[in-house]
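In: Just the structure for this:
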Amino acid sequence: MKKIVLGCAFVTIGVAALPALAAGSQTFCNGGAAGNGLVAATASQTDFVKVPFTPKCSANVFLVGNDRSATLYTVGSASIKGKSSFGGSSAGGGVVRIGDCAASPCAVGDATAGEAAAPQS
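Out: You can find the predicted model right below:
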């Protein structure tokens, strides 16, 4: 569980040094083995983050991110071995528990739900 929070915190806290994602949610980790993320985020001068990155995934973690605007970046996560989804954003605060996963085990949809529920103002 700590790895999920740390993964989200890495993306959220370090977001000023991270790149912009294409419009819409992007899945970085799919609950598989530890290692580099599935995709690399691309840079854009019009989005919140500016430098390309490939996140590192912990084993069993689902991680999604969304570069929503020039002033807002949101993240969501869940673990295939956990029961909760998490979300966070650049709008302040930190990564927080959003709620229980829809089913057991958690799935990537729970991470997406956490991202969608993250603070946006």
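In: CA only for contacts and neighbour counts going forward, please
Out: OK.
In: what about stretch 34-46, how long is it end to end?
Out: Taking C-alpha to C-alpha, to the nearest Å, the first and last residues of stretch 34-46 lie 31 Å apart.
In: one more to line up against the first:
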Amino acid sequence: MKSIILGSVLAVVAVASLDANAAGTSTFCNAPNVAGNATATAAAGTDFVKVAFTPKCSANVFLVGADESPLLFRVGAASSKGKSFFGGSSAGGAVSRGGDCTGTGGVCSATDATSGQTGASSS
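Out: Alright, predicted model coming up:
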């Protein structure tokens, strides 16, 4: 499951962007919905990614992202069956474990995915 989460995070960092009119963090996948909840679109020179797409996730994945500038895109991911959340950014391309999830018994939620996104490197 960790490889699925990491793969999702890497894919989004590599090719994703949010609509230029969207503010803040966007929820791409919200477990158990496997079809993407949001379509990442390109904007003329103001966003990191230049090709629009709708991501698909495994059934248990929470995936959020924020297009913050032409040079920075940050994502966070967690699994509803996992115990850790992850974050990554276009600033170096690193994806790393952000910490333990806060839910009962260590179960992850969308809030944990957001924690991974906000904790991802911005420089």
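In: Going along the chain, name the strands of the second structure.
Out: In order along the chain, the second structure carries the following strands (DSSP state E): 26-30, 61-69, 72-79, 84-89, 95-100.
In: Can you mark which positions in the last one are buried?
Out: Spelled out, it's strand 95-100 of the second structure. Along strand 95-100 of the second structure, these residues count as buried under the neighbour rule (16 or more other C-alpha atoms under 10 Å): 95-98, 100.
In: which outside residues touch that strand?
Out: Judged by C-alpha atoms under 8 Å, 6 or more residues apart in numbering, the contacts made with strand 95-100 of the second structure from elsewhere in the structure are 6, 9-10, 83-89, 106, 115-116, 119.
In: Have a look at the second structure and report its longest helix.
Out: Ordering each helix of the second structure by length in residues (DSSP state H) puts helix 2-15 first.
In: how far does that one sit from the chain's center?
Out: Here the centre of mass of C-alpha atoms in helix 2-15 of the second structure, compared against the chain's by C-alpha atoms, centre = their mean, to the nearest Å, lies 8 Å away.
In: Same check on stretch 89-103 of the second structure?
Out: Here stretch 89-103 of the second structure is found 9 Å from its chain centre; the criterion is C-alpha atoms, centre = their mean.
In: separation between the residue nearest to residue 27 of the second structure when sequence neighbours are not counted and residue 44 of the second structure?
Out: Leaving out its chain neighbours, the residue that sits closest to residue 27 of the second structure by C-alpha to C-alpha, 6 or more residues apart in numbering is residue 64, at 4.4 Å. For residue 64 of the second structure, the distance to residue 44 of the second structure under the criterion C-alpha to C-alpha works out to 22 Å.
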